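Novice: Predicted coordinates and the sequence they were generated for:
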Amino acid sequence: MPEPRYDVIAIGNAIVDVMAHCTDELIDELGLTRGGMMLVDEEQANQLYEAMGPAREISGGSAANTLAGLSAMGAQCAFIGQVADDQLGAVFAHDIHAVGIDFDTPKRAGEPATARCLIFVTPDGQRTMNTFLGASQFLPATALNEEAIGGARILYLEGYLWDPEEPRAAMRRAIETARAAGRKVAFTLSDTFVIARHGEDFRQLMAEGLIDILFANKAELAAITGKEDFEEGLAEIAPLVPVLVVTRSEEGAVAIAHGERAEAAAEPIAKVVDTTGAGDLFAAGFLFGHVRGRDLATCLRMGAIAAAEIISHIGARSEVDLAALIESKLG
């Protein structure tokens, strides 16, 4: 097998995060649910954008956040996701390239526009998010760079993107491509609502041996198994995947790989500022350890350190040298 070009290639929603500070009064004026997240249509997105003050625009989306963390640690990464041929599509491409991630998915002509998450940050640090999924939901299998997929150690798939039909077909094709090349497939369940809609698909993928690394949080584990007891849920899923990783917020995380079990405590921090991206960066830390051949317990610790850094400030991009931070914490 040829030496991989990439450590991780990911497929996910290509979303531009548009973040601006605002007053509590503006949240009320716009009729938003303070601290909540809701899906909006393009007209609503445009109206909210016009109401925003000076904003910061960065590439976002769950899988893209994970890759940004991996790249910051020194991994070679590539992203596959759909943007439109518009201004925010150019912003997404520029920003993801700027953090060292290869991205060559052809832009989509016409409507809808590039996906965006409009984030209003009030003085107390609370984030009110409004997401327009736009073009990200229309990734066709023909847009896949199959050579790049076959040249990556791990194909990482974002569960959120399993919901729309077109990218779901693309991800199935990507799994076939990775498998044919002898590569590993990692999958994150993303959210309980995705499991409610597609849990049977995910269980079938596991039964067919098509998932090598499965990421879930405690609630998602309960949703995929139907078991509220955490240990019972682990016992049901662990035999179906070579590596199972389950996070439990402040209770830390558990991983089971080929019968070996490891646990890691949550990394202590002075103050939790913003939990957005915590799971994404945990996955980044774990995957970086995995592709570098670290033992299971160390992989979990690396994930916990990366997650702790990201929740200590606003935004899903690290504000320190993540690689140096992890190595210093590991000793």
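Specialist: Sure, I can see it. Numbers count the residues shown, from 1 in each chain.
Novice: can we go C-alpha only for contacts and neighbour counts from here?
Specialist: Noted.
Novice: thought residue 13 was touching residue 61?
Specialist: Yes. Applying C-alpha atoms under 8 Å, one finds residue 13 in contact with residue 61, separated by 5.4 Å.
Novice: Neighbour count: these two, which is higher?
Specialist: When neighbours are counted by other C-alpha atoms under 10 Å, residue 13 and residue 61 differ, and residue 13 comes out ahead with 30 against 24.
Novice: residue ranges for the helices of this protein, please.
Specialist: For the chain, helices defined by DSSP state H occupy the ranges 24-30, 42-51, 62-73, 87-98, 146-150, 165-180, 192-207, 218-225, 230-237, 278-291, 296-310, 322-330.
Novice: can you list those helices in JSON lines and add mean neighbour count?
Specialist: Formatted as JSON lines, the entries for the helices of the chain read as follows, by neighbours: other C-alpha atoms under 10 Å:
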{"stretch": "helix 24-30", "mean neighbour count": "12"}
{"stretch": "helix 42-51", "mean neighbour count": "14"}
{"stretch": "helix 62-73", "mean neighbour count": "26"}
{"stretch": "helix 87-98", "mean neighbour count": "18"}
{"stretch": "helix 146-150", "mean neighbour count": "21"}
{"stretch": "helix 165-180", "mean neighbour count": "19"}
{"stretch": "helix 192-207", "mean neighbour count": "16"}
{"stretch": "helix 218-225", "mean neighbour count": "20"}
{"stretch": "helix 230-237", "mean neighbour count": "15"}
{"stretch": "helix 278-291", "mean neighbour count": "26"}
{"stretch": "helix 296-310", "mean neighbour count": "26"}
{"stretch": "helix 322-330", "mean neighbour count": "14"}
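Novice: One more to weigh against that first structure:
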Amino acid sequence: MRTEPAKPMLRDLANRRLRFTLVGDLVQDIVAVLSQPLHLGGQAEADITHHRGGSAANIAYHLAQLNATARFVGRVGTDDTGDWLIQALHSADVEVCVTRSGKSNTVVCVVDDSGQRSFIADTAAAAGAGSGQELRVEHVADTDVLHLSGYWLCSQSETETLQTIVQAAKNAGVLITVDAGNFDRLRLYGNEAFLQLLGRLSPDILFLNQEEWNELHSACERLPVPIVVCTRGERPTQVYRDGVILLEHAVSPVKNIVDTTGAGDGFVAAFLYKFCRGENLTTSIEHGHALARQVILTAGAVPRTYEIE
């Protein structure tokens, strides 16, 4: 394997509070942890709970708990659910900058006895998206890291304004990161179209899980991203550059997994926090694994406690 790559150009962040802007989804999660198999046409017992969710919102929440300054940018409905979602994120010390229209998004997370989750989504508020108008220049003028959720990116029908804002942020020394979102969303959007979008945005880091990697691996040598981080569940996390593996780091076994919802968001948050603090890739991955482990021991995307320094 090659040695770790040089980091993208960062400001001197090690000795001050980090500032993150996270762009994407803010939804209500209804989590059903099954206590028995669910068969088509049948009924199963489950522990059903209600949570604030959404990938970018989850990452913003985690970063705020890690003592970073976190700003969430996205869209919610004009309904009572939207009010609750905004307040839930705001009460976690996250700056909330949202456009409001229609009704709020709801995701039903069905979790089997292994902790694996499947989603059923009503993305109503996303119907009003598409022009990237949620993100504005002032949202990135004072940030260190701009993270774009793949869920949100794949809902954008017009990206010229987004590209202009991202380029301005890059010129100002902001680290640009992207996660792929979901392999089903990638298929709907089109793998080639997603690769072209990455080429226009030129992020510094791309986060993928195994399913998303499987969708894009045939084009991995063409991924226009310096660092690609691929989480693979129980299998070692891998880091690629130019389609070539740089390193992989084992995942410690976890007993009594409850719900894997949001594990990837926890990983991204802790990884970025440590990486931007000057830690190397290996140490950043270790802290990402640690927060992901805390997330999967409870229902929903937020752990009961934080043990990341």
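Specialist: That came through fine. Please read these numbers as outputs of a predicted model, since none were measured by experiment.
Novice: Next, the TM-score between them, please.
Specialist: Here the superposed chains carry a TM-score of 0.80, computed using TM-score structural alignment, normalised by the length of structure 2; 294 aligned residues with a C-alpha RMSD of 3.6 Å.
Novice: Output the helices of structure 1 as TSV; include the columns distance to residue 248 of structure 1.
Specialist: As requested, the helices of structure 1 are arranged in TSV below (distance: least, C-alpha to C-alpha, whole Å):
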stretch	distance to residue 248 of structure 1
helix 24-30	31
helix 42-51	33
helix 62-73	18
helix 87-98	29
helix 146-150	31
helix 165-180	27
helix 192-207	14
helix 218-225	5
helix 230-237	10
helix 278-291	10
helix 296-310	11
helix 322-330	20
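Novice: quick one: which of those helices is nearest residue 17 of structure 1?
Specialist: Counting by C-alpha to C-alpha, residue 17 of structure 1 lies closest to helix 87-98 out of these; the figure is 9.0 Å.
Novice: related to what we said a few turns ago, among the helices of structure 1, which is nearest residue 159 of structure 1?
Specialist: helix 192-207 (6.9 Å).
Novice: Output the contacting helices and strands for the closest one.
Specialist: Judged by 3 or more C-alpha pairs under 8 Å, 6 or more residues apart in numbering; DSSP states H and E, helix 192-207 of structure 1 is in contact with helix 218-225.
Novice: and of the helices of structure 1, who's closest to residue 125 of structure 1?
Specialist: Go through these one by one with C-alpha to C-alpha and the one that ends up closest to residue 125 of structure 1 is helix 24-30, at 10.9 Å.
Novice: pretty sure residue 18 of structure 2 contacts residue 144?
Specialist: Yes. Using C-alpha under 8 Å, residue 18 of structure 2 is in contact with residue 144, at 6.6 Å.
Novice: So for those two, which sits in the more crowded spot?
Specialist: Taking residue 18 of structure 2 and residue 144 together and counting by other C-alpha under 10 Å, residue 144 has the greater number of neighbours (24 against 20).
Novice: what does that one align to in structure 1?
Specialist: When structure 1 is aligned by TM-score structural alignment, residue 144 of structure 2 is paired with residue 153.
Novice: Quick check, its match in contact with residue 10.
Specialist: No. Using C-alpha under 8 Å, residue 153 of structure 1 makes no contact with residue 10, being 11.0 Å away.
Novice: got a list of what residue 53 of structure 1 touches?
Specialist: The neighbours of residue 53 of structure 1, taking C-alpha atoms under 8 Å, 6 or more residues apart in numbering as the test, are 20-22.
Novice: run the last query once more with 7 Å
Specialist: By C-alpha atoms under 7 Å, 6 or more residues apart in numbering, the residues touching residue 53 of structure 1 are residue 20.
Novice: what does residue 131 of structure 2 give?
Specialist: Residue 131 of structure 2 makes contact with 156-159, according to C-alpha under 7 Å, 6+ apart.
Novice: The same query, at a cut-off of 6 Å, please.
Specialist: Residues touching residue 131 of structure 2, when contacts are defined by C-alpha atoms under 6 Å, 6 or more residues apart in numbering, comprise 156, 158.
Novice: And for residue 56 of structure 2?
Specialist: Applying C-alpha under 6 Å, 6+ apart, one finds that residue 56 of structure 2 lies in contact with 22-25, 149.
Novice: follow-up on the earlier one: among the helices of structure 1, which is nearest residue 123 of structure 1?
Specialist: In this view, these are compared for proximity to residue 123 of structure 1 by C-alpha to C-alpha, and helix 24-30 is the closest at 7.6 Å.
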